[in-house]
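1. got a structure for you, letters missing:
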């Protein structure tokens, strides 16, 4: 949930649309994220901040000096600040809660753990649930953890699980801010959510059962015997509540100028994160192997993504070339872009386009309510496409990269960008989501 996250494409255009060629920096950044770790890992490890920011500055310069439309750049940076305030605060606060579980991580226990994580994501957001549970997930499976454990955690806890409430995932919260009633989502998507969760958990159980059968039983028994239930840093639950309450503060509460401002919501989130960090004992942070590396990586990469994706979003938001006529088309279209664009602006772009086809304005809450009553299936399709397919790649949703970075820090061999796509996302996730869409949205 990013409180003030809104698509640049939804703003009124005071200048000409950008040249289609200006999508190139965004495409190049995606290619770098995908290929550099494979073919130039040493260079990428040390230089990715310069590459991401450099490509972002190319787009910024084009808007400032070519289109003379600096407002688009400032708007994108305000979105970025709100995004990082939420992601960063949940990362820091969750990193101050240490959970240790007792018992053997059997396939059944692991499946129940992921189910609980998916449900929890609707209460504290996919970012909060991911940061809270990824370390216990790694520790309880440490004697047999593989790539698919990390990937399915991203599939379920970091994305698909959070599809029931506006708190769960940024796209749904955007809808809430635009006028979609809080309980409307769960009333209309719960059956589709059940299908998606059941299929993903079923596939995971089968894969984990095979993995468990190959694991040395004496090691498993020894690991289970040495573990005890432990909860430390629980005062940080209060700071999590502060962050969640801040989400619902009036969006008009801002500090700054009309051109560039920071929301009071973002400032409260940052303050809660600072207070959490200062009041959490060093042993708790050490037990979690806490460091700022993952959030720094997300920060650098996403500042480039937020800047370079502005032309793509404006071109899409213009409505040119969007001639979709059925809910299932919107499901796959919003899903395809959500896998590679951040899913929140993608959601708003397609909602604006769909409502525009009905001669309604996404910026008018009354129009949104009217559209819900006449085109509910379209909003369901766009919402689920954005949330579900955010798991399609590491850059589809903020928590994805953070989970990978924490797993890498724990010396787990995670798949690279292309490995994630071709070994897990395309052969497993996409068919499941296609079946779910065909059964429930068509």
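-> Nice, thanks for sending it over. Treat the numbers as computed from the prediction; the structure is a model and nothing was measured.
2. Please count neighbours and contacts with C-alpha atoms only from this point.
-> Noted.
3. Apart from its chain neighbours, what residue comes closest to residue 95?
-> Spatial nearest neighbour of residue 95, chain neighbours left out: residue 290 (6.2 Å); criterion: C-alpha to C-alpha, 6 or more residues apart in numbering.
4. what's the answer for residue 230, then?
-> residue 100 (4.9 Å).
5. measure that neighbour to residue 125 for me?
-> Separation of residue 100 from residue 125 (C-alpha to C-alpha, to the nearest Å) stands at 21 Å.
6. higher neighbour count, those two?
-> residue 125 (30 against 17; other C-alpha atoms under 10 Å).
7. who's in contact with the more buried one?
-> By C-alpha atoms under 8 Å, 6 or more residues apart in numbering, the contact list for residue 125 reads 1, 162, 167-169.
8. what about the host helix or strand of it, distance to the chain center?
-> According to DSSP states H and E, residue 125 maps onto helix 107-140. Per C-alpha atoms, centre = their mean, to the nearest Å, the displacement of helix 107-140 from the mean C-alpha position of its chain is 15 Å.
9. List the buried residues of that helix.
-> Residues 107, 110-111, 113-140 are the ones in helix 107-140 that count as buried (16 or more other C-alpha atoms under 10 Å).
10. what about the helices in the stretch 251-400 of the chain?
-> Assigned by DSSP state H, counting those that start in this stretch, the helices in the stretch 251-400 of the chain fall at 264-279, 282-287, 293-308, 310-317, 327-338, 343-357, 365-374, 376-388, 398-409.
11. Alongside the first one, take a look at this:
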């Protein structure tokens, strides 16, 4: 298509992008067309399809492709709303959303990669179930990302000899990367946002435990059956030589550093000294202090961890670089989609929003569960949680009491269904990247979604009837 043709296509789409008779200020979802979501759809389809259809091109240029989709959002946005508004949208995402996200992830990735579990660890079905169960429990203490980074490499080493092991890493994402983080605000970003909004620290522990236990027990049982069948097909199982090789941890300094990260996360919920301006965007001082702590943890981990330990752990920087590049585009391009959802009944997503209430105006918990969940599967689950938290009234005191069932539905939807795709929660894509870095082939984007449809969706249907 020539230059004139491209201009013609853009001219045809421009009226649908415009907000009508009055411009909105920034990403005001009440005045935005659903067409603003096309770049976000482009990012998702690129992640899903290009590794299959143009794998060589994708692996060498995924960062440029992601940047291209970002430009396809920002440039029309600048044309419609003005360069100043486009710069404001870019800096808002950079300062308040992306930077805190990626700096925390970097600290967890670096420190987690500096912990080495040594000793005899053979990936039998019982061993694997034990590892997944421990990770599922630890995730609510150190976060789904922290638990994933701590345990994914031991699971990889334990199963290195196995020919049939893909299912182990899929269920690892289900359980350790998502469902395990449902019991405290430290576990998963959606619950942490609820904590910042006034939901008490142990409210999820009390009100989500039954849902958590149901999911965890069912999925661990299913996994054990699948892994037992796969184990029966293995032909190269290591023979025990009779020597005693006790499990031991090396890199204890990184365990301490992971504790510092947890304290840094908790700090942001209890200390609010005020705000400052960064690139024209207001940001809490506590968030800047936390980011500084996380960067210090990263540098300390690099300085204090012997290179030989990281090499023995199979540590490399490629996975975090891939996550950083792709999620930069995801965060930016999903901004208008979230803005439209935040607009509620005033936005283009009003027909969806209307489903959350019955004829009398009362909330419908099971609709909140599925709507927050399905959107969390493809949008970042933290802001999606916040959208539905506010849609349900946004008052923590009332939601924890009279609206407890609705708040539980939103919380479970955002945390549990973040497991439905690789981009639903940060650990998902990171685990995939680490596993593939070690030479293990993971399912494609749609292949993974297929696993979720087969094993997760029936469990979520059961949860709907049991609890919502």
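-> Now that the structure is in, tell me what you want to look at. What you see is a predicted model; the values in this text were computed from it and never measured.
12. Which residue range of structure 2 does the helix holding residue 125 of structure 1 align onto?
-> Structural correspondence for helix 107-140 of structure 1: residues 125-158 of structure 2, per TM-score structural alignment.
13. Mean per-residue distance, the matching stretch versus structure 1.
-> Superposed on structure 1, stretch 125-158 of structure 2 shows a mean distance of 0.7 Å to its aligned residues (mean C-alpha distance after the TM-score superposition for structure 1).
14. how close does residue 22 of structure 1 sit to residue 60 of structure 1?
-> Taking C-alpha to C-alpha, one finds residue 22 of structure 1 at 11 Å from residue 60 of structure 1.
15. What's the match for residue 434 of structure 2 in structure 1?
-> The equivalent of residue 434 of structure 2 in structure 1 is residue 406 (alignment by TM-score structural alignment).
16. Please apply the same query to residue 456 of structure 2.
-> Here residue 456 of structure 2 is matched to residue 429 in structure 1, going by TM-score structural alignment.
17. Are we agreed that that match is in a helix?
-> Yes - assessed by DSSP: H, G, I helix; E, B strand; the rest coil, residue 429 of structure 1 belongs to a helix.
18. rewinding a little: looking at residue 22 and residue 60 of structure 1, which one has more neighbours?
-> residue 60 (21 against 18).
19. Might one say that that one is in contact with residue 74?
-> No - with contacts defined as C-alpha atoms under 8 Å, residue 60 of structure 1 does not count as touching residue 74, sitting 9.2 Å away.
20. counterpart of residue 110 of structure 2 in structure 1?
-> In structure 1, residue 110 of structure 2 lines up with residue 92, judged by TM-score structural alignment.
21. element containing that match?
-> In the assignment (DSSP H and E), residue 92 of structure 1 maps to helix 70-94.
22. Now for the most centrally placed residue in structure 1: which residues touch it?
-> In structure 1, the C-alpha nearest the mean C-alpha coordinate belongs to residue 397, at 2.4 Å (C-alpha atoms, centre = their mean). Residue 397 of structure 1 makes contacts with 158-159, 339, 342-343, 390-391, as judged by C-alpha under 8 Å, 6+ apart.
23. Which residue in structure 2 aligns with it?
-> Superposed on structure 2 with TM-score structural alignment, residue 397 of structure 1 falls opposite residue 425.
24. Residue 26 of structure 1: which of the contacts of residue 397 of structure 1 is nearest?
-> residue 342 (12.0 Å; C-alpha to C-alpha).
25. The residue sitting furthest away from the middle of structure 1 sits in which helix or strand?
-> Most distant from the centre of structure 1: residue 218, at 38.0 Å, with distances by C-alpha atoms, centre = their mean. Applying DSSP H and E as the criterion places residue 218 of structure 1 in helix 217-226.
26. And residue 222 of structure 2, by the same measure?
-> Using DSSP H and E, residue 222 of structure 2 falls within helix 209-233.
27. Specify, as a residue range, where that helix falls in structure 1.
-> With TM-score structural alignment as the criterion, helix 209-233 of structure 2 aligns to 190-214.
28. tell me the average deviation of the matching stretch from structure 2 after fitting.
-> Looks like 0.6 Å for stretch 190-214 of structure 1 (mean C-alpha distance after the TM-score superposition for structure 1).
29. Buried ones in that stretch, by neighbour count?
-> 192-193, 195-197, 199-201, 203-205, 208, 211-212.
30. now do stretch 382-397 of structure 2
-> Judged by neighbour count (16+ other C-alpha under 10 Å), stretch 382-397 of structure 2 contains these buried residues: 382-389, 391-392, 394, 396.
31. cool, stretch 167-179 of structure 2 as well?
-> For stretch 167-179 of structure 2, a neighbour-count test (16+ other C-alpha under 10 Å) marks 168-179 as buried.
32. can you check stretch 175-188 of structure 1 too?
-> Buried-residue list, stretch 175-188 of structure 1, by 16+ other C-alpha under 10 Å: 175-180, 182, 184-185.
33. ok, back up a step: dump the residue contacts of the match of residue 434 of structure 2.
-> With C-alpha under 8 Å, 6+ apart, residue 406 of structure 1 has these contacts: 134-135, 294.
34. again, only using 10 Å
-> 131, 134-135, 138, 288-295, 412 (C-alpha atoms under 10 Å, 6 or more residues apart in numbering).
35. helix/strand/coil for the counterpart of residue 48 of structure 2 in structure 1?
-> Mapped onto structure 1 by TM-score structural alignment, residue 48 of structure 2 lines up with residue 34. Following three-state DSSP, the label given to residue 34 of structure 1 is helix.
36. burial count for the closest residue in space to residue 34 of structure 1 that isn't next to it in sequence?
-> Closest residue to residue 34 of structure 1 apart from its sequence neighbours, by C-alpha to C-alpha, 6+ apart: residue 417 at 4.8 Å. Residues within reach of residue 417 of structure 1, counting by other C-alpha under 10 Å, total 20.
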